[in-house]
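Student: coordinates for the following, if possible.
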Amino acid sequence: MKTILVAGAVGVIGRAILEHYEQKKDVRVIGLSRRRPEFKTRAEHISVDLLDKADTASKLGTVDGTTHIVYAAYKELPTRHELVAPNLAMLCNIVKTVEQTSPSLQHVTLMQGGKAYGCHLGPFPTPAREDDPRHISPNFYYDQEDFLRVHSVGKQW
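Tutor: Have a look, this model is predicted:
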């Protein structure tokens, strides 16, 4: 049985992911967010502050058997410079904690939006492609991608 952690479970993307997986009978779905969902869901829920490394370790340290992380959490801040540290920290905290408790981790999905292509900077080539050159930094998506690329080396996921 798959166990899927959905970070950012009460956001637009996270909710859609919960709704998708909760239809499947062979999947245990656990939503992660600071606040409880205000919508009906069969998914389990853990209230956790992913920015807080200790809270993340405490709350997720009891969840074993996680096979998948779907990361859709996001911390909004006024400038693109300010977005990097907290959005990277949340991803690092969840991945490093889950690795400690779930050797069965198979896959990490990083959900991204238009900012990955530079839509917040003005016009960009369309259709946008995953292999398009990166635009001018900083962009927290790049830091998250780089973390996963480096951190996943030699891992099963």
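Student: please count neighbours and contacts with C-alpha atoms only from this point.
Tutor: Fine.
Student: what's the next secondary structure element after the longest helix along the chain?
Tutor: Under DSSP state H, the helix in the chain containing the largest number of residues is helix 80-101. Remark: after helix 80-101, the chain's next helix or strand is strand 107-110, criterion DSSP states H and E.
Student: and that following strand, what's buried?
Tutor: Buried residues in strand 107-110, counted by 16 or more other C-alpha atoms under 10 Å: H107, V108, L110.
Student: all strands of this structure, in order?
Tutor: According to DSSP state E, the chain carries its strands in the segments 2-7, 27-33, 44-47, 68-71, 107-110.
Student: could you measure from T67 over to P125?
Tutor: Going from T67 to P125 by C-alpha to C-alpha, to the nearest Å gives 36 Å.
Student: returning to that earlier point: going by contacts, tell me the helices and strands next to the longest helix of the chain.
Tutor: The helices and strands touching helix 80-101, judged by 3 or more C-alpha pairs under 8 Å, 6 or more residues apart in numbering; DSSP states H and E, are helix 53-60, helix 140-151.
Student: buried ones in that helix?
Tutor: Residues of helix 80-101 classed as buried: 83-84, 86-95, 97-99, 101 (neighbour count, 16+ other C-alpha under 10 Å).
Student: that one vs helix 140-151, what angle?
Tutor: With axes from the mean of the first three to the mean of the last three C-alpha atoms, to 10 degrees defining the directions, helix 80-101 sits at 30 degrees from helix 140-151.
Student: outside of helix 80-101, which residues touch it?
Tutor: Contact with helix 80-101 is made by 50-53, 56-57, 60-66, 69, 71, 73-77, 105, 138-141, 143-144, 147, as judged by C-alpha atoms under 8 Å, 6 or more residues apart in numbering.
Student: using ChimeraX, define a selection of the buried residues within those residues.
Tutor: Those of the contacts of helix 80-101 that count as buried under 16+ other C-alpha under 10 Å are selected in ChimeraX with:
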select :50,51,53,56,57,60,61,63,64,65,66,69,71,73,74,105,139,140,141,143,144
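Student: of the helices and strands packed on helix 80-101, which is nearest I13?
Tutor: Checking the helices and strands packed on helix 80-101 against I13 by C-alpha to C-alpha gives helix 140-151 as the closest, at 15.8 Å.
Student: before we move on, back to that, among the strands of the chain, which is nearest Y21?
Tutor: Closest to Y21 of the strands of the chain is strand 27-33 (C-alpha to C-alpha; 6.8 Å).
Student: what's that closest one in contact with?
Tutor: 1-10, 18, 21-22, 43-50, 73.
Student: any buried residues in that strand, and which?
Tutor: By neighbour count on 16+ other C-alpha under 10 Å, the buried set for strand 27-33 is R28, V29, I30, G31, L32, S33.
Student: run this one through as well so I can compare:
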Amino acid sequence: METEGSVALIVGVTGMAGFSIAQALKRPEAPGAPWTVYGSSRRPPPSWFPETTLDRFLQLDALDRDWTVRALAPVAAHVTHLFWVALASRESEEENIQANSAMMANVLRALVLGGGSRLRHVALQTGTKHYFGPFVDTVSMSRIGPVEVPFREDAPRLPYPQFYYALEDILSSYTPKLTWTVHRSSLIFGASTCSVNNLLLTLAVYALICRHEGSPYVYPGTGYTWSHFCDASDSGLLAEQQIWAAMSPAAKYQAFNCTNGDVFTWRSIWKLVSELFHVDFSDCPSKPVGPTWVGEMKKKAHVWDAIVEENGLLKTSLEGIATFEALYAVLNFGFQHVCSMNKSREYGFVKSVDTLKSVRKWVERFEGYEHNPQRLMERM
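Tutor: Model (predicted):
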């Protein structure tokens, strides 16, 4: 096994962010190149996942300590950099803390078990819920208090538990044996059928269902989010920031927001997605659609099955590919979801992405992912 130089392990490699990190590491111009890239996830990579993206795939459930140790044993002594983009989503935040903390603790133990470890840096991806707290339903959202924007990395922690904080504390406990960085993403735009909160894919699925049924592409949010600012994180840009920070001495032990560097209104996104999927653009309704929209969309599984069958798409279930609860929550925020990127720029990461161009790019990837004849999406 040739593992001299930089060796990455991406935990959660089949998700939007994980896949983009793997692709970015394989580029000749990546900081620290050439990289040996290992990836792990609970389920094997989907059919569209290019085999050449990884040097080795390791299937494991990080909640199972013994399984994790066995699966990582062949590579544990070689890994130099851990990219943590895994996520266990549970019913309550207390359960989220327990599950996600156990996963990280199990992987870190497996990588340093028995001495001789080469692991020297961990990149932890979290998100903007760091600043306004967890939300899993409309009741949780109603408890979100005043939110100060733009979000800044030096904002104090909120006065209640959150699994992002727990993961940061685990990393801090390894200081100075390991260096670490934290990367707080906004809404991630990317392409994957294995991601918990793929909002862009959900928008696309919703548009195709509306077109199939001949129904209006109604905005299920408020007039506030329709016309106020929001930001997003292109998964490719998020990957580049994590690799930059992993190889930048000045970035060690720092937390960084990572967004595209611009802002958008949901009106502009709605108009663009309507254009891309050839559905009539509908202005924000004067009367809110309401939370029943989520339940109504979940009943469309048979419609999605018909779309997949009629267009020869990759076999996916509506439940597995769309996250209507998360989309509804974001479109009903009572604050502008905007991050400051000043700290990242001051430390040396100055790249940016045009969000509307990012949307177009990922929709094109949905259509013919990695030239797979069974596309994730279709347009007419």
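Student: what would the buried residues of strand 107-110 of the first structure look like in CSV with distance to Y117 of the first structure?
Tutor: Below are the buried residues of strand 107-110 of the first structure laid out as CSV (distance: C-alpha to C-alpha, whole Å):
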residue, distance to Y117 of the first structure
H107, 23
V108, 21
L110, 15
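Student: circling back: okay if I get the strands of the first structure as CSV plus distance to R129 of the first structure?
Tutor: Formatted as CSV, the strands of the first structure follow (distance: least, C-alpha to C-alpha, whole Å):
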stretch, distance to R129 of the first structure
strand 2-7, 25
strand 27-33, 29
strand 44-47, 34
strand 68-71, 20
strand 107-110, 16
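Student: which among the ones you listed is found nearest to D131 of the first structure?
Tutor: Among the strands of the first structure, strand 107-110 comes nearest to D131 of the first structure, with 15.7 Å by C-alpha to C-alpha.
Student: so the closest one aligns onto which residues of the second structure?
Tutor: Here strand 107-110 of the first structure aligns to the second structure at residues 121-124, judged by TM-score structural alignment.
Student: what's the matching stretch in contact with?
Tutor: For stretch 121-124 of the second structure, the surrounding residues in contact (C-alpha under 8 Å, 6+ apart) are 80-85, 168, 171, 178-183, 242, 246.
Student: now those residues: which count as buried?
Tutor: Among the contacts of stretch 121-124 of the second structure, those buried by neighbour count (16+ other C-alpha under 10 Å) are 80-85, 168, 171, 178-183, 242, 246.
Student: separation between P45 of the second structure and L58 of the second structure?
Tutor: According to C-alpha to C-alpha, P45 of the second structure stands 10 Å off from L58 of the second structure.
Student: again but with V330 of the second structure, I slipped
Tutor: Counting by C-alpha to C-alpha - V330 of the second structure and L58 of the second structure are separated by 33 Å.
Student: more neighbours: which of the two?
Tutor: Applying other C-alpha atoms under 10 Å to V330 of the second structure and L58 shows that L58 carries more neighbours, namely 22 against 18.
Student: OK, contacts around the aligned residue in the first structure for the more buried one?
Tutor: Aligned by TM-score structural alignment, L58 of the second structure pairs with I46 of the first structure. Listed by C-alpha under 8 Å, 6+ apart, the contact partners of I46 of the first structure are I30, G31, L32, S33, R36, K59.
Student: which of those residues does the second structure keep?
Tutor: Retained in the second structure by both residues aligned by TM-score structural alignment, their matches' C-alpha atoms under 8 Å are the following of those: I30, G31, L32, S33, K59.
Student: pretty sure A329 of the second structure contacts V139?
Tutor: No: if you go by C-alpha atoms under 8 Å, A329 of the second structure and V139 don't touch, sitting 10.5 Å apart.
Student: and the two? Which one has more around it.
Tutor: A329 (19 against 9).
Student: how about the host helix or strand of that one, aligned to which bit of the first structure?
Tutor: For A329 of the second structure, the enclosing helix or strand under DSSP H and E is helix 324-330. Using TM-score structural alignment, helix 324-330 of the second structure corresponds to no residues of the first structure.
Student: the helix or strand just after that helix corresponds to what range in the first structure?
Tutor: For helix 324-330 of the second structure, the succeeding helix or strand toward the C-terminus, using DSSP H and E, is helix 342-347. Helix 342-347 of the second structure corresponds to no residues in the first structure, going by TM-score structural alignment.
Student: picking that back up, max pairwise distance over the contacts of I46 of the first structure: which two?
Tutor: R36 and K59 (14.3 Å).
Student: and the helices in the stretch 251-380 of the second structure?
Tutor: Along the stretch 251-380 of the second structure, the segments classed as helices by DSSP state H, counting those that start in this stretch run 266-276, 292-298, 301-311, 318-321, 324-330, 342-347, 355-367.
Student: need the winner for burial among those.
Tutor: Of all the helices of the stretch 251-380 of the second structure, helix 324-330 carries the top mean neighbour count, a mean of 20, counting by mean count of other C-alpha atoms under 10 Å.
Student: distance from that one to the middle of the chain?
Tutor: Mean-position distance between helix 324-330 of the second structure and its chain equals 15 Å (C-alpha atoms, centre = their mean, to the nearest Å).
Student: for stretch 37-45 of the second structure, same thing?
Tutor: Distance of stretch 37-45 of the second structure from its chain centroid, counting by C-alpha atoms, centre = their mean, is 15 Å.
Student: what's around the equivalent of S58 of the first structure over in the second structure, how many residues?
Tutor: Alignment note (TM-score structural alignment): S58 of the first structure maps to R70 of the second structure. Residues contacting R70 of the second structure under the criterion other C-alpha under 10 Å number 12.
Student: can you check S172 of the second structure too?
Tutor: 15.
Student: that one maps to what in the first structure?
Tutor: Counting by TM-score structural alignment, S172 of the second structure corresponds to R149 in the first structure.
Student: spit out the contact partners of that match.
Tutor: Contacts of R149 of the first structure (C-alpha under 8 Å, 6+ apart): none.
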